[in-house]
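> Build me a structure from this.
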Amino acid sequence: RQGGEMTDAPVPLAGAQPRGEAAPVAGGGGGAASPPPPAARRGRTSPLLPTLAVSESDGPPVRTRGRLSSNDWTRGADIGAIFGLDVGGSLAKLVFFERTAPPGIVRPPSASSLAKPTMERARSLEVLNTPACSKALRSFYDFMASEEITKYLGSVVHEDHLAFYSQDLGGMIHFVHFATSDMDRVLQLIRSHKLAHAVLRLGCTGGGSFKYQKEIEEQLGVQVVAVDEMETLVRGIEFVVSTVAGECYTYKLEGDEDAEEDKERDPLVEDGQGAEDEPTSAKKVSERWTAKVQRPAVALQDIFPYLLVSIGSGVSIVRVDGFNSYQRVSGSSIGGGTFFGLARLITGCSSYDELLKLAQCGDATKCDMLVGDIYGRTYSKIGLASDVVASSFGRLMSMPTEDIEQLTKPEDRARALLMMITNNIGQVAYLNAVQHNTSRIYFIGNFLRRNKISCHRLSYAIDYWSSSQMEARFLEHEGYFGALGAWILSASQEEDLPLPLGQSRATPPPSSPNGPHAP
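Down below sits the predicted model:
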């Protein structure tokens, strides 16, 4: 997902499964062989579910062939323990679990090393060992791998490269997302296959989980187990950081020979544009601080404390001290929304991806005022090189209004704005890390998706300001922590909640031609 060479190969924990490597298949519940993972089955038609006649209309798919009625393959089955859903404003993220054999010889999991929520989820997965659940699971996995889904829902993305094996839970965890605007069509698709008959409860988080709770419960007969959004985020991050080898990564200087030389530079130094008598400063830091270095998984107890910097429309900063021990300590209204809004104003672009592509080609020094613009040279008394930014967009102050469009390009303005926002976020994060005495800073949020410019700059800035005592870290499963946390944490709530009226774990929810389960 991020560019750059990978160095310092991670040292996997025993049993940690590298992303994207499918685990060998072993026997499943009831003595039957488990199906191959969804990635290997992609494009097949389910042998247990009816095929779909997909038309160009907006209506739900129509079954053209059926081999089993819903009661034949869902009676007595409850596979809700394998799902976690995070419904955001633009994307809905789904994680689901698949029991498989471990990828090689691994040590048995140690219960003492597991957080309580993970242990509870592990115990809840024991319900999947019944013959009824095994049949329902095979139907679901084939359903997820069928061509009908992508034909009917163009926004569905199976992120097979993110799938990983969890030793503690004994299976693969898979990741899918789709546009939240397609939620109604997703519900129609599930109803047409009667999959909801095999699910009693569903762990959900995100603002959309409240928005669509009524529809999910009334149309599918599935009880929504709502989990606090911040709790799911924190728990999801802790789970992958302690489970997945290479989950965390940062960026370092390309090559070691110039590392010490460039560490003397201020992170506010512009990309190039140095004075002729300052050859070191003339090097383009953001183009050289690009070596992607992945970090090994760490023991769960060694994660704390850490600072979580979530960059969405604004910035929220949370200090996490331990299990169920976290607090929001700071934040900023200057975040991704600020960049997107102002960038649209000064460039005319309408999409975030377009802005990032534009910024990659820009030169921020066309807009920014540098120390050299003020003093004509390096301000040696206080250690400022001539190419340090003195004022973001300050160069435009003295530029005639009618010349701004000619002397600066949209890509220059986009780059200058992106660097200004990123530098500000990095400074705020660093100061909070100092105040709260933590060296680990995890940056997450939609602002960083496909935004390598900001990831490179944050990595360099945190390293410089902290004299290499702190590190900016990023995560491969960005965007899925809420869904993972909802899946894990909902286990502790499932047994405490009453079942929907008229349902039990031994029987499917009621169905009638006019009811919520009608095809």
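> When you work out contacts or count neighbours from here on, use the C-alpha atoms and nothing else.
OK.
> Show me what the longest helix that the chain contains is packed against.
Secondary structure of the chain per DSSP state H: the longest helix is helix 410-435. In terms of contacts (3 or more C-alpha pairs under 8 Å, 6 or more residues apart in numbering; DSSP states H and E), helix 410-435 is packed against helix 336-347, helix 352-360, strand 440-444, helix 452-465.
> hmm, try it at 7 Å
Counting contacts by 3 or more C-alpha pairs under 7 Å, 6 or more residues apart in numbering; DSSP states H and E, helix 410-435 packs against helix 336-347, helix 352-360, helix 452-465.
> so of those, which one's packed in deepest?
The highest mean neighbour count among the helices and strands packed on helix 410-435, using mean count of other C-alpha atoms under 10 Å, belongs to helix 452-465: a mean of 23.
> Remind me what the helix or strand that comes right after that helix packs against, helices and strands.
With elements assigned by DSSP states H and E, the helix or strand that comes after helix 452-465 is strand 471-475. When contacts are defined as 3+ C-alpha pairs under 7 Å, 6+ apart, strand 471-475 sits against strand 248-252, strand 440-444, helix 452-465.
> I'd like those written out as TSV, with distance to residue 100 added.
Output for the helices and strands packed on strand 471-475, formatted as TSV (distance: least, C-alpha to C-alpha, whole Å):
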stretch	distance to residue 100
strand 248-252	25
strand 440-444	30
helix 452-465	35
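> Which among those is found nearest to residue 310?
In terms of C-alpha to C-alpha, the element of those nearest to residue 310 is strand 440-444, at 4.9 Å.
> Touching that closest one from outside, list them.
If you take C-alpha atoms under 7 Å, 6 or more residues apart in numbering as the criterion, strand 440-444 is touched by 306, 307, 308, 309, 310, 311, 470, 471, 472, 473, 474, 478.
> Which single one of the residues you listed is nearest to residue 270?
Minimum distance to residue 270 across the contacts of strand 440-444 is 19.8 Å, recorded for residue 472 (C-alpha to C-alpha).
> I have a second one here; can you model it like the first so I can compare?
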Amino acid sequence: SIDIGGTLAKVVLFQPRSAPPADGQSPELDLGPHGSDVFGMDQLELSVYSHELRGNLHFFVFETRHVSDVLAFMSQHWSRPDGTDGADQRPMIVLRATGGGAYKHADEFRRAGVMLDLVDEMSAMVAGLGFLLKRIPGELFKVDVNAGGQWTPLATPAACAQLARNYVSVESPPSSYLYVSIGSGVSILEVHSGSTEGALRYRRVGGSSVGGSTFWGLVRLLTSCSTS
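All right, here's what the predicted structure looks like:
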């Protein structure tokens, strides 16, 4: 699946595995002889084994402006099992997708032999967070702000580092919470557990167009940097 945002695109690859990797080892990813050309280790952010899914989840991040390079790779190297190449000669690959860029680049993906199954971005965000909170250990914590002194927006890096050592693990997710998503823009969602197990109700209560893309733009104006 893929989330194509205004600045970054996030990809999740799932590989079925009958057993988790050995203790202390990260799951390995093998995309074949050409896989590292696009999804190289410099883009690989995280790999985890999911006992519930019985397989490995691999997470990638790359700049949305490079999506054409990814499409060229898919069109050139992903072929049918019988070895026939070419996007127009193989069955369509169906890829779950969300984000504004998924609508913008849908035709390009189709020409590369990939049909995007579009999902509402807010629904995907809430469902994904619900999965992490309930199924992936160590994802939920709170901060004891009083243990290391009161935090303020003007806190020094050293004070923030001290505060980070006061993380307290939370065993079960809250039934209601505010979900703040900070990407190219900012969205604030009010989320409540539904009456059915695993169901979540939500509504957008606020947000701003000022987010990560604004920060990148200011950095570029204030410095000579032109890439990440």
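> now, the most widely separated pair of the contacts of strand 440-444 of the first structure?
Maximum distance among these (C-alpha to C-alpha): 20.9 Å, for 470 and 478.
> quick one, which of these two is more surrounded?
Legend: neighbour count by other C-alpha atoms under 10 Å for residue 470 of the first structure and residue 478, higher for residue 470 (19 against 16).
> Trace that one over to the second structure, please.
In the second structure, no residue is equivalent to residue 470 of the first structure according to TM-score structural alignment.
> before we move on, what about the one 10 residues further on?
Taking TM-score structural alignment, residue 480 of the first structure has no aligned residue in the second structure.
> And residue 123 of the first structure, by the same measure?
Using TM-score structural alignment, residue 123 of the first structure lacks an equivalent in the second structure.
> Surely residue 123 of the first structure forms part of a helix?
Yes. The assignment for residue 123 of the first structure is a helix, going by DSSP: H, G, I helix; E, B strand; the rest coil.
> Give the burial count for it, as a bare number.
Neighbours around residue 123 of the first structure, by other C-alpha under 10 Å: 12.
> any idea how far it lies from residue 235 of the first structure?
18 Å (C-alpha to C-alpha, to the nearest Å).
> Return the set of buried residues in stretch 155-167 of the second structure.
Residues of stretch 155-167 of the second structure classed as buried: 163, 166 (neighbour count, 16 or more other C-alpha atoms under 10 Å).
> And for stretch 87-94 of the first structure?
So, applying 16+ other C-alpha under 10 Å, buried residues of stretch 87-94 of the first structure: 87, 88, 91, 92, 93, 94.
> In the second structure, point out the residues matching it.
Residues 4-11 of the second structure are the counterpart of stretch 87-94 of the first structure, counting by TM-score structural alignment.
> ok, now stretch 390-405 of the first structure?
By TM-score structural alignment, stretch 390-405 of the first structure lines up with nothing in the second structure.
> Helices of the second structure, start to end?
Counting by DSSP H, the second structure has these helices, from start to end: 67-77, 100-104, 106-111, 121-135, 157-164, 212-222.
> related to what we said a few turns ago, closest to residue 224 of the first structure among the contacts of strand 440-444 of the first structure?
For those, the nearest to residue 224 of the first structure is residue 478 (23.9 Å; C-alpha to C-alpha).
> Would you convert the helices and strands packed on helix 410-435 of the first structure into CSV that also reports distance to residue 168 of the first structure?
Below are those laid out as CSV (distance: least, C-alpha to C-alpha, whole Å):
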stretch, distance to residue 168 of the first structure
helix 336-347, 36
helix 352-360, 38
helix 452-465, 31
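> between those, which one is nearest to residue 196 of the first structure?
With C-alpha to C-alpha as the yardstick, what comes closest out of those is helix 352-360 (36.0 Å).
> one step back: which of the contacts of strand 440-444 of the first structure lies closest to residue 100 of the first structure?
Lowest distance from residue 100 of the first structure to these (C-alpha to C-alpha) belongs to residue 478, with 24.3 Å.
> OK, contacts around residue 259 of the first structure?
residue 253.
> quick one: what's aligned to it in the second structure?
Using TM-score structural alignment, residue 259 of the first structure sits opposite residue 147 in the second structure.
> one step back: would you reformat the helices of the second structure as TSV and include distance to residue 56 of the second structure?
What follows is these, written out as TSV (distance: least, C-alpha to C-alpha, whole Å):
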stretch	distance to residue 56 of the second structure
helix 67-77	21
helix 100-104	24
helix 106-111	25
helix 121-135	14
helix 157-164	29
helix 212-222	29
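> Show me the one of those helices that comes nearest residue 52 of the second structure.
Across the helices of the second structure, residue 52 of the second structure has its closest neighbour in helix 121-135 (7.6 Å, C-alpha to C-alpha).
> Distance from that closest one to the middle of the chain?
Here the centre of helix 121-135 of the second structure is set off from its chain's centre by 11 Å, with C-alpha atoms, centre = their mean, to the nearest Å.
> What range does that helix cover in the first structure?
Under TM-score structural alignment, the match for helix 121-135 of the second structure is residues 229-243.
> Just give me the mean distance for the matching stretch relative to the second structure.
Comparison of stretch 229-243 of the first structure with the second structure after fitting gives an average deviation of 0.8 Å (mean C-alpha distance after the TM-score superposition for the first structure).
> Residue 210 of the first structure pairs with which position in the second structure?
In the second structure, the residue paired with residue 210 of the first structure is residue 103, using TM-score structural alignment.
> how many other residues sit next to the closest residue to that match other than its chain neighbours?
Leaving aside its chain neighbours, residue 103 of the second structure sits nearest to residue 118 (7.7 Å; criterion: C-alpha to C-alpha, 6 or more residues apart in numbering). Neighbour count of residue 118 of the second structure, defined by other C-alpha under 10 Å: 16.
> Which one of the helices and strands packed on strand 471-475 of the first structure lies nearest to residue 176 of the first structure?
strand 440-444 (18.6 Å).
> Next, the angle helix 452-465 makes with the closest one.
Taking axes from the mean of the first three to the mean of the last three C-alpha atoms, to 10 degrees, one finds strand 440-444 of the first structure and helix 452-465 inclined to each other by 160 degrees.
> Could you measure from residue 287 of the first structure over to residue 258 of the first structure?
Distance, residue 287 of the first structure to residue 258 of the first structure, by C-alpha to C-alpha: 13 Å.
> and if you look at residue 414 of the first structure?
29 Å.
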